[in-house]
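A.B. asks: Sequence first, then the predicted structure:
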Amino acid sequence: MRKRNSCSMLAMAGLTFASLAGGDSLPHDPVGKVGEWRFYGGTLGAQKYAPLDQINASNVHRLKVVWRQSASPPEVLGSEDKPLVGSNYEHTPLMVDGLLYMRSDAGPLMALHPETGKVVWTDKKSSAGGGKSRGVAYWTDGRDARVFALDGADLVAVNAKTGERYQGFGNGGRVDLNVYADSRPNSPVENYSWTSFPVVVRDVVVIAGVPRVAEKKVPEGIQPALDPPGDIRGYDVRTGKLLWTFHVVPRAGEFGYDTWANKSADVNGLTGAWTWLTGDDELGYVYIPTEAPSNDFYGARRPGDNLYGNSVLCLDVRTGKRVWHFQTIHHDLWDFDLPAPPVLMDITVDGKRIKALAQLSKQAYVYVLDRVTGKPVWPIEERPVPKGDVPGEYYSPTQPIPTKPGPIELQQLTENDLIDFTPELRAQALEIFRKYDSVPLFTPARVGREMIMLPGTTGAANWNGAGFDPETGMLYVPVIRNAVRTMLEAKTKGPYPFDRKNEPLLTTNVEIPYADVNPNRPVAAGGPTRLPITKPPYGSIVAIDMNKGEILWRVANGDGPRNHPLLKHLNLPPLGTQNRASPLVTKSLLFIGEGKNGPNGPSRIPAWGGGKMFRALDKATGKTLWETQLPGGTSGAPITYMSGGKQYIVVALGWTDMPAEYVALALP
């Protein structure tokens, strides 16, 4: 197998500085207090860990809901408005210095009392309905304390105690993110958006996001780009001044430009980050998990490896300069964006202490890299992959394959992986399976011929990320099993000669023809929802020993469809819920819900996905120690903190028949 250098570093002078910048301490919050939840992921390195154990295995069964608060309380709604009903509120709050910070489902930034959930202040200048955002960021220098959030296309800064905007930050407390200092002439930006949130490393607010081309503003005679690049930007934390911009699609003369053949970097875009970012405050580095270039399944207009698409990108936060990068997919043709933030961790491998990061992927690999140098901790080998037959397409002959850890989910569907709950279901699964070509990972889509892709475009891992225990070195990864069928089809209109057809591969009720049924609603009025043809678990939690790179255990997360009318008489064990659930790791326990229900856009989650149970697991075995049913499914990531001498667990909930809300659990 041939080797290809997927990693590139700056000059040795910069590398030496990085190596000396920090010792062997764990990634940490430089100013935080024990008992706070200062970052979206608990730590700046997205570990989702808190060293709290007031709630432990001996008393977790006594947990009760102690307060509930609407995600759109009356304080942020007009007198005639009602809370939004739906399950798509994916927000996670912060708890710092006695306040919970959040963006409401209606838009405005607000603060709650951590022991009661009562509203303390709201940002009265926020625009109602200013776009979805999964979180906010906090910064302090010990004297000043600020909360940063996205309000539509604006980056806003407010006083953490009062909610008042800083008039000296940008223009009256806001920076217009539709304004790019050096946008390309063929891709002026409009409708900037980002479902994630800012990250603050040292004194720099770092922003990613998903812009759109303002075609009406393209100069006459210039062909508009397919999409603008999702460039990464750094702003001064006090003034809002733009400090730097990193071009995720390199410009002429920049490193990586030659990985876009035929000057295709000039007309292509995306490759930014739609998920959230992480940082190492000691090193002064920010880590960006990038997405695929445009278009997801067709890349003839972008021949080459396409840096920095599908890459872990390490930038010096002071300058925005690239320190290193590692590309996980060359020339993506599968919509395998990097969906989750790199989890920063210190691990011990063969007796050596390593500042590492673990990058989850849709394709079921975990890429483990030295976060100082970008070098793989265990070998990542360039291995040959199948070549497609689309006219004019470019195909990378190899892809980087980690040797450790092993895949966290199935990477090809075979007949052995089909359901066999009953002979009738087995026969139907075989009939459906044999209509298509079930192909290995990294097989490109074909024109006019459908194939089964597993993992599908929802991935094995996704934006909900993982949890890491720094004391044991265990990484806990929620994954789903969701095959899709996909093909390319010729188009007579539109910007691409081919486009994708991508639908979930699901069985139907035995009596209903497969092709006649919408995958995201019941087969008939009052009838059963459809079943996957794959064997369970459909949603799992996978535990990986990161010191050894070995998977230790896997357990199903949730009941899944075992109560389906065709299965409920079989007395099956939990089958796992096919949805995006986020973990919370404490000193004593692993907490996790089952995710929300309802429509999930292009994610192709089935109607039975999600559940209202919330559980505490034994971290060593995955055994359920306690569970309770909440009013809705966990739509956001849970957090934990101490306030008034009591440990709380708070999580956002959503369901299709209720307004989103927060619930807080604590011991009596």
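C.D. replies: Yes, it's here.

A.B. asks: For the rest of this, base every contact and every neighbour count on C-alpha atoms.
C.D. replies: Will do.

A.B. asks: tell me the contacts of the residue lying closest to Pro342 once chain neighbours are set aside?
C.D. replies: Excluding the flanking residues, the one nearest Pro342 by C-alpha to C-alpha, 6 or more residues apart in numbering is Gln359, at 4.5 Å. The neighbours of Gln359, taking C-alpha atoms under 8 Å, 6 or more residues apart in numbering as the test, are Pro289, Val312, Leu338, Ala340, Pro341, Pro342, Val343, Val366, Tyr367, Val368.

A.B. asks: Which member of those is positioned nearest Leu413?
C.D. replies: Closest approach to Leu413 among these (C-alpha to C-alpha): Val366, at 19.9 Å.

A.B. asks: Could you report the neighbour count for the nearest residue to Lys548 once chain neighbours are set aside?
C.D. replies: Leaving aside its chain neighbours, Lys548 sits nearest to Val349 (6.5 Å; criterion: C-alpha to C-alpha, 6+ apart). Number of residues near Val349 (other C-alpha atoms under 10 Å) recorded here: 14.

A.B. asks: ok, second structure coming up, stack it against the first:
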Amino acid sequence: MAITLTALIFFIFAAVLGVGGIWLIILGGSWYYLIAGILFLATSIQLFRKRSSALIIYAVLVIGTLAWAIWEIGFDWWQLAPRGGVIMLFALWLLTPWIRRELNEEEGRSPSDFLPALPLGIAAIVGLGVAGYAMTGDPLEIVGELSKEVIVATPDLGGNVPDNEWHQYGRTPYGQRYSPLKQITTENVGNLQLAWQYQTGDVKLPQDVGETTYQVTPLKVHDTLYLCTPHNWAIAIDAATGKEKWKFDPNVGLNPDRQHQTCRGVSYYADPNVTAGQPCAERVYLPTSDARLIALDAANGQICPSFGDKGTVHLEKGMPYNPAGYYYSTSPPVIAAGKIIVGGAVNDNYSVHEQSGVIRAFDINTGALIWNWDSGNPDITAPLPEGQTYTHNSPNSWSVSSVDEKLGLLFVPLGNQTPDQLGAGRSENVEKFSSSIVALDLNSGQLRWVRQTVHHDLWDMDIPAQPVLVDINTATGSVPALVGPTKQGDIYVLNRRTGEPIIPVNEVPAPTGAIEGDSTSPTQPVSDLTFMPQRLTGKDMWGVSMFDQLACRVEFLRLRYDGRYTPPSLQGSLIYPGNFGVFNWGSVAVDPARQVMFGMPTYLAFTSRLVPRAEVPPPGAGTKGSEQGLNRNEGAPYAVYMGPFVSPLGLPCQAPPWGYVAGADLRTGKIAYKRRNGTVRDSSPLPLPFKVGVPGIGGPMITAGGVAFLGAAVDDYLRAYDLTSGKQLWETRLPAGGQSTPMTYALADGKQYVVIVAGGHGSVGTKPGDYVMAYALPK
């Protein structure tokens, strides 16, 4: 009975591998799967006949598979496993006494005779030995160390933020995500314990949009933490105990037209002209998802009526269309030189009738408009006259800007014009400013320089990350630098005075062949400091078994793929890295003393298939537009289907690792290490803590104690790493997804805390929650 059932299973395997293998060969892929199917079929036939030759045939399959797998990918355990896992399991099954007994009795041998099974036994031992050896190393990791040398003893951290506080999203206007605190070190970080926990009460509702997510980094000023929630509640809590001081609900309501329901942070300001303790002497500014900017008294959460219209600036003013649900600010504004400067997010790929991407500077006290920079009309920065509107659908800035008040420059990361995947008819200004970093005069808004990171962007490779400002020692002296991470994996290290590269940037040939009526740039820029992935091939396809791996190989060859910057197409194109990015809004953390960076490069391929307007289904549930699925692009000649490149089981089709932690030297541009980061504990049917290296979204923070902290990965952990080597030093389980950037502060007694907000992320499917978690060393 066991043999008959096994023979039937092998026959099914043979059919699947045979059909799939022939399809793969027709597409130009590997012959292995057809050959394996033939050997499964031969084994099946001999098992039906109860002939021990089945074991010899299967031994050939085991050894052949092993040789082929090592030839293709070497000794990478995570790629060997899907190729040989099923085959090895059935090899062990065929060696069991009840299978051998039936074969031996049918052929008149002793039931315990192992000789006919000896070739398969040897093959199984060899296979298990190779598997064991592959588990001992990782050929894909880069193991090395950053220098511990302090290059600048007293580096410029930006702004006048006390060492024990965290005043802006990246701690200071420079966005370094670096704290000079060093009570927590690489030696004692393993002793961190939960100090307090707070729950905001703002939880994801059934009627919320899919991407309702916590991405907030709290601020710490004096003895108080300030944060915001997905529904734009502003909250103040005691930094020592986590007890709530006040809460403000702007009542933004629910709007299904919003693509995102999130808040990355609030902005803090102390008015030097108001006596401390007076109303609104210190203020918190809250951006909302219904396009408002609200000033609150930091002491009690009451509205400050002198700002704007009774405490509110209405950001829909000057927009060419009704912005409800289609325009809002998800990131904290920049406060500098008596101004509050704000950009805004637009809904990707809903329509060609999108709002303007204008950047506006308002008087920090009155809310009066001082200047506006609209990339569609970049030379006119005087406040827009009453009754006029900004340029519709101009590249926007949804992320966080940085500022250098000494240079009088604001550094803005810009996105693209919708539709992201269609470039026909773009204006000269769109072609110049999309997917770029621009430097604007802080006082006038006038353009000082622009550095584009993608030409004629057809892939949604907008600049997602706050530029990091740091002074770098070079052969010619100290240079004020800007570090700009990008979705495509390049790290631009620029002179922030001029925008010229400190680490070289080269133009390299790029794929051509856009759809009729569109075009591609013949070259694209690449920084010498880059985390861009290697080009995918068929051998990089993955699965939990050889069967879904075969499906991924077939799909890979069905898609158009010419490497990085493959144009979108009607047949469907593979976009790698995808618009999830190698780096996203979490940016990187920079140690200005050692002049090194720590980041979390992520690698996920996406697909992009254009759909002619006549073939687009009518609007309905799930077809209005999003970052995955059908993006309608109303008013454009094509819609686009987008999404991650996944197997029939919903797993990434390209082999892991999908996520690393990495360190690089910003003076030399050399990557010191890349280590797999995160486990599949929370993304697999069984809670298995296999350190595959998983995707993440969020950012890191580093301290003068030589420790880097990072949540972000799709398993629910906060982790600490040695900044020098990237080795993990500590981890703690979070009650929800930690897709936010941690921060750190100290109290008057010197006690240092590390805080992360754990509330989950709608797009990556981590566990939702509403937790603020603080950790400290034991007394």
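C.D. replies: Received, thanks. Note that this is a predicted model, so its numbers are computed, not measured.

A.B. asks: before we move on, the earlier item: and the residue nearest to Lys548 of the first structure, what's its match in the second structure?
C.D. replies: Superposed on the second structure with TM-score structural alignment, Val349 of the first structure falls opposite Thr474.

A.B. asks: thought that match was touching Gly669?
C.D. replies: No - contact criterion C-alpha atoms under 8 Å: Thr474 of the second structure and Gly669 do not qualify, at 11.8 Å.

A.B. asks: returning to that earlier point: will you turn the contacts of Gln359 of the first structure into TSV that also has distance to Lys161 of the first structure?
C.D. replies: Output for the contacts of Gln359 of the first structure, formatted as TSV (distance: C-alpha to C-alpha, whole Å):
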residue	distance to Lys161 of the first structure
Pro289	32
Val312	35
Leu338	36
Ala340	31
Pro341	29
Pro342	31
Val343	30
Val366	40
Tyr367	40
Val368	39
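
A.B. asks: now, which of the residues you listed lie within strands?
C.D. replies: Pro289, Val312, Val343, Val366, Tyr367, Val368 (DSSP state E).

A.B. asks: Counting neighbours, which of these comes out on top?
C.D. replies: Within those, Pro289 tops the neighbour count with 32 neighbours, counted by other C-alpha under 10 Å.

A.B. asks: on that earlier part again, out of the ones in strands among the contacts of Gln359 of the first structure, the closest to Glu471 of the first structure would be?
C.D. replies: Within those, proximity to Glu471 of the first structure (C-alpha to C-alpha) peaks at Val343, which comes in at 14.8 Å.

A.B. asks: what do we get in the second structure for Pro228 of the first structure?
C.D. replies: Per TM-score structural alignment, Pro228 of the first structure is aligned with Gln355.

A.B. asks: Same check on Gly173 of the first structure?
C.D. replies: In the second structure, Gly173 of the first structure lands on Gly311 (TM-score structural alignment).

A.B. asks: and what of Gly467 of the first structure?
C.D. replies: Applying TM-score structural alignment, one finds that Gly467 of the first structure aligns to Ala589 in the second structure.

A.B. asks: before we move on, what about Pro93 of the first structure?
C.D. replies: With TM-score structural alignment as the criterion, the equivalent of Pro93 of the first structure in the second structure is Pro218.

A.B. asks: Distance-wise, check its match relative to Asp420 of the second structure.
C.D. replies: Distance, Pro218 of the second structure to Asp420 of the second structure, by C-alpha to C-alpha, to the nearest Å: 32 Å.

A.B. asks: the more surrounded of these two?
C.D. replies: Between Pro218 of the second structure and Asp420, counted using other C-alpha under 10 Å, Pro218 has the larger neighbour count: 32 against 19.

A.B. asks: Tell me which residues touch the more buried one, please.
C.D. replies: Tyr169, Leu225, Tyr226, Leu227, Cys228, Gly265, Val266, Met743.

A.B. asks: now do 7 Å
C.D. replies: If you count contacts by C-alpha atoms under 7 Å, 6 or more residues apart in numbering, Pro218 of the second structure has them with Leu225, Tyr226, Leu227, Gly265.

A.B. asks: Next: Arg360 of the second structure.
C.D. replies: Contacts of Arg360 of the second structure by C-alpha under 7 Å, 6+ apart are Ile341, Val342, Gly343, Trp371, Asn372, Trp373.

A.B. asks: The second one matches what in the first structure?
C.D. replies: Pointing back at Val342 of the second structure there. Aligned counterpart of Val342 of the second structure in the first structure: Ile207 (TM-score structural alignment).

A.B. asks: Please apply the same query to the fifth one.
C.D. replies: Correspondence of Asn372 of the second structure to the first structure, assessed by TM-score structural alignment: Thr245.

A.B. asks: still on that earlier bit, of the contacts of Arg360 of the second structure, closest to Gly425 of the second structure?
C.D. replies: Trp373 (22.1 Å).

A.B. asks: What's the average distance for the helix or strand hosting that closest one when superposed on the first structure?
C.D. replies: For Trp373 of the second structure, the element it lies in under DSSP states H and E is strand 369-373. Mean deviation of strand 369-373 of the second structure relative to the first structure after superposition (mean C-alpha distance after the TM-score superposition for the first structure): 0.4 Å.

A.B. asks: buried residues in the longest helix belonging to the first structure?
C.D. replies: Of all segments of type helix in the first structure, defined using DSSP state H, the longest is helix 423-433. Neighbour-count burial for helix 423-433 of the first structure, counted by 16 or more other C-alpha atoms under 10 Å, picks out Leu425, Gln428, Ala429, Leu430, Phe433.

A.B. asks: got the contact list for it?
C.D. replies: Leu418, Ile419, Asp420, Thr507, Ile533.
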